[in-house]
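Peer 1: sequence plus predicted model, see below.
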Amino acid sequence: MGERLASWCIDHRRWIFAAMALLAITLGVLIPRIQIDTDPENMLPANQADRILHDQVQEQFNLHDMIVVGQVNDDHPEGVFNPDSLAAHYQLTRAIEQIDGVVRRDLLSMAAVDNVEQAAPGTIDYDWLIPTPPETQEEADRIRAAVERLPMYQGTLASEDGTAAGIFVPIESKDHSHRIAGEIRAAAEALGIEDELHITGQPVAQDTFGVEMFQQMAISAPLAGLIIFLVMLFFFRNIPLVIAPMLLAMTTVIATMGLLIGTGFTVHIMSSMIPIFLMPIAVVASIHVLSNFADRYRPGDDPRRVMAGVMERLYKPVLFTALTTGVGFASLMFTPIPPVQVFGGFISFGVLLALVLTLTFIPAYVGSLSRKNLDRMAERVRRQQNDTEGSRMCAVLDTTGRLAVRGRAWIVGGLVVLVAVAVFGITQIQINDNPTRWFKANHDIRVADEVLNDRFAGTYEAYIRLRQTGLEEVAERLDAEAQEILEAAEDDGFELQERWERLNAEAADEGPIGDRMEALATEIDDLLFEVDLDEAEHWEALLDAVEAARTETRAFQSPEHLGWMAELQEHLVEAGVVGKANSLADLVRTVNRELISGEPEDYRLPGTSGGVSQAILSFQGSHRPHDLWRFVTPDYTEANVWLQLPSGDNQDMARVLDAVDAFVAEHPPPEGVELDWAGATYINLVWQGEMVEGMLFALLSAFAVVLVMMIALFRSLTLGVLAMLPLTVTIAFIYGVMGLVGKDYDMPVAVLSSLSIGLSVDFAIHFIQRLRMALAETREWRSALTQVFREPACAITRNAIVIAVGFLPLLAAPLVPYITVGTFLASIMAASALVTLLALPAIVAFAPRLFFPRAQQTAQPQQEV
């Protein structure tokens, strides 16, 4: 099959070249339509329950993604509370408000909020905290004193030590956060602000990553390709020959990315790495083919015949290595993470395309080279083989084969110890991710994240939504009570049923039950001016019933409910799992204090619902009454607790959930109250958990499928299991080392498991298949092993070196996921090559008849390979 296909491709090479060029051009022109998406929310399907709830909570409480701007002054004795710094803060706030895409109304800054201060008992003044830039230190001291009296500002808008001021910038769309952050920096420079300025927050981290990801994609893939080209040139010493795999890889990458973009998929962090993954995969098989061709071609040979013979030998290994790699990545399509599904699906397409091009383009290309060029290459190869320096690698490999057989006990014993240590390391792996940590430690965003979260309560947010249940039962009780009143009215000769039903129907259009009760009460109250006194008596009874039901539905005007919220907040802060928690309880306590005396001892909740209502009504006279609705819905049936976290790590978010669960178990919420979660930090935790579970299923299922494929390929259970050894050991080794060195299991690491499956088994397939072919010629396993440790082992080593060295430049990338990919690619290639070339011959040497029943023993058993 391989021989016939290679001959046909050589004879029709012009058609092969034209088809390949047409494919690259047709799909390549679609690449400029690229759209970048780095939103972690899109790691979850649009219909995923937690994501739907998150969107619902944001809409309910008018919440926005926020950029956090920190102004730091460590030089002045008063920190930022000096006239110059506060003036700069005021001016910067005004400048940010003018930036397109900023939700000006909801911006939080000391220069955009009220000072809540008692004017007289029972009366509060709501004046701007910084109405104009302060000119004296006395004015600055007044502002500091005011901030220190307002718990909702302390730790959020100003650090507790006074060295930093914060501006929380709500944005209309997180897609514009990188641009807005740049405009904020430009505004600060234009204003001549001398204080340190730091900008962070999850939206700007994500959007900045998208911008730098695009730049890195444009740099890393070509750079890796260049180095792969240079390393292959070092091995083959023939530019025309080495161009072939590079053209193949470029076509594969262009066609795959063009198809992805052209079919309407956005380029997420995962799909941005498709070129990086496809580059080594695309050249792996072609290096085996060219290596075999270069070693077999001699001056004067017919290139067509030599290439046909090479393809006949390598057709099966090339086919099955591509299929196993494709299976490894295709398994990702069964994960519950859409960007990972896209990544797996298109990588699989790229792998299959590279397979087709390897089987067609490579023979066609080699067949188009001049014999003069090929003869020069063959002469160089011959000189290298005769020259000690040039054949050093092959000589080392020849020695490696003998050592593997002689030291088989040590090698197998060492392998067992290695696996045992790796298993221990795997148990130490911590599942954790944080989009901010996708940048290097010295990146501006990482530095800002560290500085601001050290000084403020936290730049990461999560939300606890508290929801009153049983509202339908309240409505049913009202209907039953109203029916009794209507029947009594009918007995007195008043027919109110029809009008009551019409008022109910009109009120139902208001939406939530609380709003319906409000509308119904208003309608009845207006109606009382139209009816006579006798009829009014019954309508007043209905109004009393409605008012009672409305009070029952307004759970979060109850001191009991607000008290429980305050206890929950205090528990979380004292447990150290959050930097700060803000809720309606804080707002009510602050206003209540100023209504009574303004003294600290009156910072408490009112004793009655009426007192809570009075505090809320007073706050609605402030400059920012809409802030109330970020903590409670207008019908007071749902409330929001805003948690500020100083870390966006999933593990830290998980500790918050555990702390809440522990509190709820010991202190159940008031009857009829349920809680659920929202917020970007919580959503990150959700998709990370689903990714881990999905990746584990994908890894195990792909492992099982590849095992079946290996058994089918070699038609032997023992050889199939043997072929899986490098894969198993490589995965164990990589993840074991990761656990031992403390590297978190994050998204890039999880996806690289599929790459381990694809590449780790490739070398084993080539090694075992070539050993079987050598056995068919020699009928003696030691001689066959010696033969394999010449040309095939050289090809495997060349492959490992080309890929490992080619992707080491990724270690200099500014983005951690790219560094992870580079490190893992090099490690996977090195580990799988070493296990293949050392462990496989050592294990075969223990029981050759187990793996190759027809193999003969050497005539001199004591003589080793």
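Peer 2: Okay, I see it.

Peer 1: for the rest of this, base every contact and every neighbour count on C-alpha atoms.
Peer 2: Fine.

Peer 1: what residues are up against the nearest residue to residue 514 once chain neighbours are set aside?
Peer 2: In this structure, residue 514 finds its nearest non-sequential neighbour in residue 635, 4.8 Å apart by Cα to Cα, 6 or more residues apart in numbering. For residue 635, the contacting residues are 512, 513, 514, 515, 553, 554, by Cα atoms under 8 Å, 6 or more residues apart in numbering.

Peer 1: put this next to the first one:
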Amino acid sequence: MSQRLWRASVAHPRRVFLLTAVLCLLAMAAMPRVKIDTDPENMLAATQPERVFHNETKRRFALHDMIVVGQVSQHAEGIYNPQSLAALHRLNAEIAKLDGVIRADLMSLATVDNIRQAGLGTVRFEWLMSTPPADQAGALDLNAQLSRLPMFDNTLVSGDDKAAAIYVPIADKNQAYRIGGEIERLVAGLDSSDSFHITGLPIAEDRFGYEMFVQMAICAPLAALVIYLLMWLFFRNALFVAAPMLVAMGSVIITMGLLIGLGFSVHIMSSMIAIFLMPIAVVDAIHILSDFSERYRPGDDPKQVIESVLNDLFKPMLYTSLTTAVGFASLLLTPIPPVQIFGAFVAFGILLAFLLTLTLLPAFVASLSPKALQALTRHSEGGSLLTRWLPGLGRGALRARWPIVLLCLGLSVASAYGIARIEVNDNPTRWFKADHPIRVADRVLNQHFAGAYDAFMVLDNDIAALKDRLRDGWMAEADSAAQQLAIASLSQPGDLGPALQSALDRLDEGSLALDSELSDQWIERIEDAQRALAVFQQPEVLRYVEQLQAALQQSGLIGKSNALPDLVKTVHRELRSGEAEQFRIPDSQAAVAQTLLQFQSSHRPQDLWHFTTTDYRAAVVWLQLTSGDNQDMQAVEQWVQDYVAQHPLPDGLQLRWAGKTHLNRVWQGEMVTGMAQSLAGAFVVVLIMMIVLFRSLLLGLLAMLPLSLTIAFIYGAIGWLGKDYDMPIAVLSSLALGLSVDFAIHFIQRARAIYARQRDLQRTLAAMFDEPALAISRNAIVIAIGFTPLLLAPLVPYITVGYLLASIMAVSALVSLYLLTALLWAGNGWLLRHTAPRNPA
């Protein structure tokens, strides 16, 4: 059937060209419907529990994604000078007008309240900086006022007084790049000598999406051009090397068009499909062109020559395509949707490229005129540096076979140690180069402030446990209508608060005909239950949170935390004497409730509901971190877990995490586990395929050596160099598996076929390091050098892909040529002689 396919393509090339063009046009027609998704949150499934809880937390506490604008002053008094404060006030007013900014929650010196005493038992709330101070004395007075507001210290103004910040909440994180650009234009219009920086995870993620497509538009075509020029250098025939480029471009266009046409978003992962497909799509074509250029001579029928080449190469090409596709399809085993989509469509693209290689390539080559092929013949007869160098490489590998084996063993041990040193870590901000404005802003602001990264520690009252405690206590009371009413309220659907209030209202109206003493007893019991429900009005609970905050601050793992106790203590101090000793949690729940009621008369009463729910049954501790690295977030979560184990939470409380920094840690952890599972699964499948292909367990294991050593060496080097194991590095393990085995398949299959004809080890070695080794070397060089344009990209994931693609190809090619030669010819070629097919055909 395969022979009929390429024979039909050679016989009817125009039909092949037309069908390919139609498929490409249909794919391109779907591309205007592209949907962009740069949100790392979507690395987790929409139903993933941590993501569901994160979004629920944002809804319950009215939390929004924020852009952080930092202003750094070189004035002798730092930020506290009239000029800097005037610029901040003006910038704040202009930002508030931007579309997409949640004005009510905009937070800076110009939009928060100063909390002051207005007489014993009274608090006055007034804007901290309604107008910028007119002189230096007013600026310094502002500093003194801010020092009494610990919630804003090192948050709105840095601890060294050199910088101020504006926290810009946005309604849609997908508008972060646009809003950030508008803020940059506002800054440019300020008459200020201060430096301004804009950062925050939302803007980093959205900015990455924008630059990602700029790089796709530049690097992918530039890489294609470099690959084309390298192949022209090998074959010296522009028309001849156009064929594999058409295969590659057709594979990329049809695959991306299908992805977009089926309604999938182009994510950070799927944006790399073109970059991954480009080198893989030309691999088989280079083998075919190398073999064709060695066989074709003037006067030959190119159709017969290309058919002869395909007959010899079909089986190894089929298995290399299948194994590479299996490597990427194994990503479907990961629990991360964008990675699954990436793996599925790259696998599809690989199989599509194989089909186009069997149809479009022979149709194109067969349609070339004899005159167009003359340059190819002249170049082939003249030889090249590779053709002169490779035979010596083969003889050298044979002479040094045992040192080569020992060297590989030594590298394996060193690689294992390097792999043990790998640390899993990622941070979307570090997807940009160190000199990128976002990286610079991140570095500067995190040096000055408590941190530009958010995490939220959510403490929630376990209502089910509270209901059980209440039910047990009330069941022990004497049977009465009030008892039945109270117990029934615990079984009402929905929230417990309204059910308790309903029961309390019925008791107050006297409709149960109870004596006054019994009615008063049950009213008191239900009011106690309401107070137990409002757990974050209880002094002992607030003190626990206060102690947890203090201990976490002392750990040095966070820059700062803000929570309900900070607000309560500040208002309580001003309600009392205003002195420092009154900066504490009140002694009764009623006194706590009074401070909270007082705060609700401020200019920003909604700030209270960012820290607690309206029924006071849940609260959030806002953590500021100076690093968004997963390792640092993991350290904070582990520290809290250990603290809670030693200092148990108050009865009925539960602790969970939310926030972008936490979600990034979650999906990174799932990615590592999923990648390990997919790699292991793909390794087993590829091994089985090798055994089936060669019909030999020994040769199957031998074919797995290059990929095993390549993966071990590359990831060992990552560990030795101290580079973090991040998203692109994890995904490239699939590329390493697929491409590393390709060379081994071609080398072993061709060696067996040649030996079956020659029945002579030396002649087989000489023949192997002619065309087969030449094709392997050309492939390695084309891909390794062809993707060096990626090293010029401003986005680190693309640079990582470029480096690792080159490393994978170089290492796998060298291991295949050296190690397989050493092992196949070891012991007077025992393995080759005993596994070569008896039938030369």
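Peer 2: Thanks, I have the structure now. In this text the structure is predicted, and so the values were computed from the model without any measurement.

Peer 1: quick one on the thing from earlier: hmm, which of the contacts of residue 635 of the first structure are common to the second structure?
Peer 2: Compared against the second structure with both residues aligned by TM-score structural alignment, their matches' Cα atoms under 8 Å, those retain 514, 553, 554.

Peer 1: alignment lookup: residue 84 of the second structure to the first structure.
Peer 2: In the first structure, the residue paired with residue 84 of the second structure is residue 85, using TM-score structural alignment.

Peer 1: so what's the residue count around that match?
Peer 2: 25 (other Cα atoms under 10 Å).

Peer 1: show me the contacts for residue 320 of the first structure.
Peer 2: 709, 713, 765.

Peer 1: shouldn't the last one be in contact with residue 316?
Peer 2: No - in this structure residue 765 of the first structure lies outside contact range of residue 316 using Cα atoms under 8 Å: 9.1 Å.

Peer 1: which of those two has more residues huddled nearby?
Peer 2: residue 765 (26 against 17).

Peer 1: do a quick rundown of the strands in the second structure.
Peer 2: 65-72, 113-117, 123-127, 163-170, 195-199, 453-461, 560-562, 618-625, 653-658 (DSSP state E).

Peer 1: next, the mean deviation of the first one compared to the first structure.
Peer 2: Spelled out, it's strand 65-72 of the second structure. By mean Cα distance after the TM-score superposition for the first structure, the fitted strand 65-72 of the second structure averages 0.8 Å away from its aligned residues in the first structure.

Peer 1: contacts for that strand next, please.
Peer 2: Under Cα under 8 Å, 6+ apart, the answer for strand 65-72 of the second structure is 78-79, 88, 162-173, 176, 180, 194-203, 441, 445, 452.

Peer 1: and the residues you listed, which are buried?
Peer 2: Neighbour counting over the contacts of strand 65-72 of the second structure (16 or more other Cα atoms under 10 Å) leaves 78-79, 88, 162-171, 173, 176, 180, 194, 196-203, 441, 445, 452 as the buried ones.

Peer 1: among the contacts of residue 320 of the first structure, which are located in helices?
Peer 2: Using DSSP state H, 709, 713, 765 are the members of the contacts of residue 320 of the first structure that sit in helices.

Peer 1: out of those, flag the one nearest to residue 721 of the first structure.
Peer 2: Distances from residue 721 of the first structure to those, taken as Cα to Cα, are shortest for residue 709 (10.5 Å).

Peer 1: trace the closest one over to the second structure, please.
Peer 2: Checking TM-score structural alignment: residue 709 of the first structure goes with residue 689.

Peer 1: doesn't residue 678 make contact with residue 466 of the first structure?
Peer 2: No - the criterion here is Cα under 8 Å, and residue 466 of the first structure misses it with residue 678 at 11.1 Å.

Peer 1: coming back round to it: so how far is residue 615 of the first structure from the match of residue 84 of the second structure?
Peer 2: Residue 85 of the first structure is 33 Å from residue 615 of the first structure, where distance means Cα to Cα, to the nearest Å.

Peer 1: picking that back up, how close does the residue nearest to residue 514 of the first structure sit to residue 504 of the first structure?
Peer 2: From residue 635 of the first structure across to residue 504 of the first structure, the span is 17 Å (Cα to Cα).

Peer 1: repeat that for residue 142 of the first structure.
Peer 2: To residue 504 of the first structure, residue 142 of the first structure is 53 Å away according to Cα to Cα.

Peer 1: number of nearby residues for the residue mapped onto residue 645 of the second structure from the first structure?
Peer 2: Under the alignment (TM-score structural alignment), residue 645 of the second structure maps onto residue 665 of the first structure. Counted with other Cα under 10 Å, the neighbours of residue 665 of the first structure add up to 10.

Peer 1: which residues does residue 462 of the first structure contact?
Peer 2: Contacts of residue 462 of the first structure (Cα under 8 Å, 6+ apart): 642, 643, 644, 645, 677, 678, 679, 680, 681, 682.
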